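**Q** have a look; sequence and predicted model below, questions after that.
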Amino acid sequence: MEITTAKSPTISQQRVNCKIEQGIAEVMLSRPEKLNALDLPMFRALEQTLLSLRQLPGLRAVILHGEGRAFSAGLDVKSMLKQPLAALDILKREADEATNLAQRVAYGWHLLPVPVIAVTQGLCFGGGLQIALGADFRFSTPDCRFSVMEIKWGIIPDMSGSVTLRNLMGVDTAMELAMSGRELLAPEAKVLGLVSRVCEDPLAEARAFANDLLGKSPDALAGIKQLYRQAWAHSDEAMLKEETRLQQKILGRPNQWRATLKGLFGWRLRFGARRDLN
């Protein structure tokens, strides 16, 4: 990981690129040929990016987006099936830690003391959606498709989704989306609370919003974020640990494998995954 000065403001590494200008970091998921699907290197790159941003002096805002035609298609299931230890690696949590790797790359945006804006286009599925939900705001193109997709693989949302979804909607709506795995377009997503703003050029609007925030007190912005997060949520640590416990109980059982094989076959038929995700 390289952190540079304003004269050469980039953080670059495999899978994730970050440019910093005037205190605004633009973080880009950079695996466009795979629709920014999440494999172990992507998880590692996101974690390192978050660690670097946390230590970056003068950071004022973050814009998080995906390169190419998708924000993120979610977990690269085929990659994880080829490396079963990778799935265990992202779920591993030390006894003194509240989060595992999978949760940190989503919940970490929630913990940054600056406003974080996720910009979504194309697909925002599964783990990709949970990463976007870790941001404070989500600006989306009208045709972006969203899905709490984990049920298609026979698993539960376990990248801090239990915490971030409860902050945005009622429990019945959150369960309906998680149990059905259905897709919804940005206008409906906005009505349900998944999306903050629907616009034709969400990246331009995110940049304008971030630049407007530069004129505000960074202490006040940090205080507002901390205050409102506390007001809307409680017992985050317990929920994050419960996600991991339930997921580890589900993974590898016959029902989960049947759902994964069914999901992979359906994905190939619908989205041409043979080309995009292999």
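**A** Looks like it arrived, so ask away. Numbering: from 1, shown residues only.

**Q** contacts and neighbour counts: CA atoms only from here.
**A** Will do.

**Q** which positions in stretch 258-275 come out as buried?
**A** 259-261, 263, 273 (16 or more other Cα atoms under 10 Å).

**Q** narrow those residues to those in helices?
**A** Per DSSP state H, helices hold the following members of the buried residues of stretch 258-275: 259-261, 263, 273.

**Q** mind checking the SS state of G108?
**A** helix (DSSP: H, G, I helix; E, B strand; the rest coil).

**Q** tell me which element Q103 is part of?
**A** helix 101-111 (DSSP states H and E).

**Q** check which helices and strands the helix or strand following that helix sits against.
**A** Later in the chain than helix 101-111, the nearest helix or strand by DSSP H and E is strand 116-120. If you count contacts as 3 or more Cα pairs under 8 Å, 6 or more residues apart in numbering; DSSP states H and E, strand 116-120 packs onto strand 61-66, helix 126-133, strand 137-140, helix 202-213.

**Q** now the following helix or strand past the third one, how far from the chain's geometric center?
**A** On the C-terminal side of strand 137-140, the nearest following helix or strand under DSSP H and E is strand 145-147. Here strand 145-147 shows a centroid-to-chain-centroid distance of 13 Å under the convention Cα atoms, centre = their mean, to the nearest Å.

**Q** now the helices: where do they sit in the stretch 151-278 of the chain?
**A** Secondary structure of the stretch 151-278 of the chain by DSSP state H, counting those that start in this stretch: the helices cover 161-166, 171-180, 186-192, 202-213, 218-232, 236-250, 254-271, 273-276.

**Q** before we go on, here's another structure to hold up against the first:
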Amino acid sequence: MDTILLERRDPILLIQLNRPQKLNAINREMLQEIQAALEDVRADERIRIIVLTGNERAFSVGADIELFASATPATLPTVHSDLHYWETLHHFPKPLIAAVSGYVYGGGLELALACDLIVASDTARFASPEIRLGLIPGAGGTQHLARRLGKYRAMELVLTGREFTAQEALAMGLVTRVVPAGQYLDEALRLAQEIAQHSPAAIRAAKLAIISGPEMSWEAAMRFERELFHLTFSTPEAQEAVRAFLESRRQRRDSSQ
């Protein structure tokens, strides 16, 4: 891996973007390596959650503009397309936590938004600045922002391209937690450990229900959630937890008599 660093901390895989000289600008190689790292642990039950980070100066400033040097309007959606790499992120079944600091711009913001949770340093600065180049976000930015923030706030951020702070992002509901500089990665790892204590099947089912439900009608989403509930109920972890709970309650009742 040339553009990312990997560290296994079972049950966590830590992926660190590693183009510091380019402020972690995203190129095709970086997306390929992120995809390969995710596919490598997709079926690995020892890894239950992924933490994706950069460095204190920059999570990522976005797409490496050099990518467009050899692209044309005809090749951009074909031979130069990177959509399949982003789809791996968007459909990855295990939880992804972004731990961000410094610049979280453009494609870097889209990379963070492709994750399920975002822990931010109070120095993080976010922006969707593609409009300044006569472009729009192309890796889910408009859709993530519109679905998470609503039409009007998404319009403002995308059409102005303005920078906003970690505290603003928290107030919007765009990030999960904001912590002092220097603590954001530790906080993301603590959150990952807390989540990883629970049943992997239940974690995956909960993620799928939360992501898929808003795309359905209320009735369809309720049926889908119930189907996932039935599937998790049949797992050994759930059956054992139910038995342990009932046994503990019986013991408490007996000791009180």
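**A** Arrived safely. This structure is a prediction, so every number in the text was calculated from the model and none was measured.

**Q** sorry, back to before: so which of the helices of the stretch 151-278 of structure 1 is the most packed in?
**A** helix 161-166 (a mean of 22; mean count of other Cα atoms under 10 Å).

**Q** could you dump the helices of the stretch 151-278 of structure 1 to JSON lines with distance to Q48 of structure 1?
**A** Shown next, in JSON lines, are these (distance: least, Cα to Cα, whole Å):
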{"stretch": "helix 161-166", "distance to Q48 of structure 1": "21"}
{"stretch": "helix 171-180", "distance to Q48 of structure 1": "29"}
{"stretch": "helix 186-192", "distance to Q48 of structure 1": "30"}
{"stretch": "helix 202-213", "distance to Q48 of structure 1": "23"}
{"stretch": "helix 218-232", "distance to Q48 of structure 1": "22"}
{"stretch": "helix 236-250", "distance to Q48 of structure 1": "20"}
{"stretch": "helix 254-271", "distance to Q48 of structure 1": "29"}
{"stretch": "helix 273-276", "distance to Q48 of structure 1": "26"}
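
**Q** quick one: closest of the ones you listed to D143 of structure 1.
**A** helix 186-192 (6.3 Å; Cα to Cα).

**Q** in structure 2, what range does the closest one match?
**A** Aligned by TM-score structural alignment, helix 186-192 of structure 1 falls on residues 166-172 of structure 2.

**Q** what's that stretch in contact with?
**A** 120-126, 149, 175-178 (Cα atoms under 8 Å, 6 or more residues apart in numbering).

**Q** against structure 1, where does stretch 7-26 of structure 2 fall?
**A** Under TM-score structural alignment, the match for stretch 7-26 of structure 2 is residues 19-38.

**Q** start to end distance for that stretch?
**A** By Cα to Cα, to the nearest Å, the extent of stretch 19-38 of structure 1 from end to end equals 21 Å.

**Q** what's next to that stretch, contact-wise?
**A** 6, 9-11, 14-18, 58-76, 127-128, 210-211, 276-278.

**Q** now do that stretch: distance to the chain's middle.
**A** For stretch 19-38 of structure 1, the distance to the chain centre is 12 Å (Cα atoms, centre = their mean).

**Q** can you give me the buried ones in it?
**A** So, applying 16+ other Cα under 10 Å, buried residues of stretch 19-38 of structure 1: 19-20, 23-32, 34-38.

**Q** do the same with stretch 102-112 of structure 2
**A** In stretch 102-112 of structure 2, counting by 16+ other Cα under 10 Å, buried: 102-112.

**Q** around P137 of structure 2, how many other residues sit close by?
**A** Neighbours of P137 of structure 2 under the rule other Cα atoms under 10 Å: 17.

**Q** sorry, slip of the keys, the one I care about is A244 of structure 2.
**A** 12.

**Q** that one: helix or strand, and which one exactly?
**A** helix 236-256.

**Q** of the helices of the stretch 151-278 of structure 1, which is nearest L101 of structure 1?
**A** Going by Cα to Cα, the one of the helices of the stretch 151-278 of structure 1 nearest L101 of structure 1 is helix 236-250, 10.6 Å.
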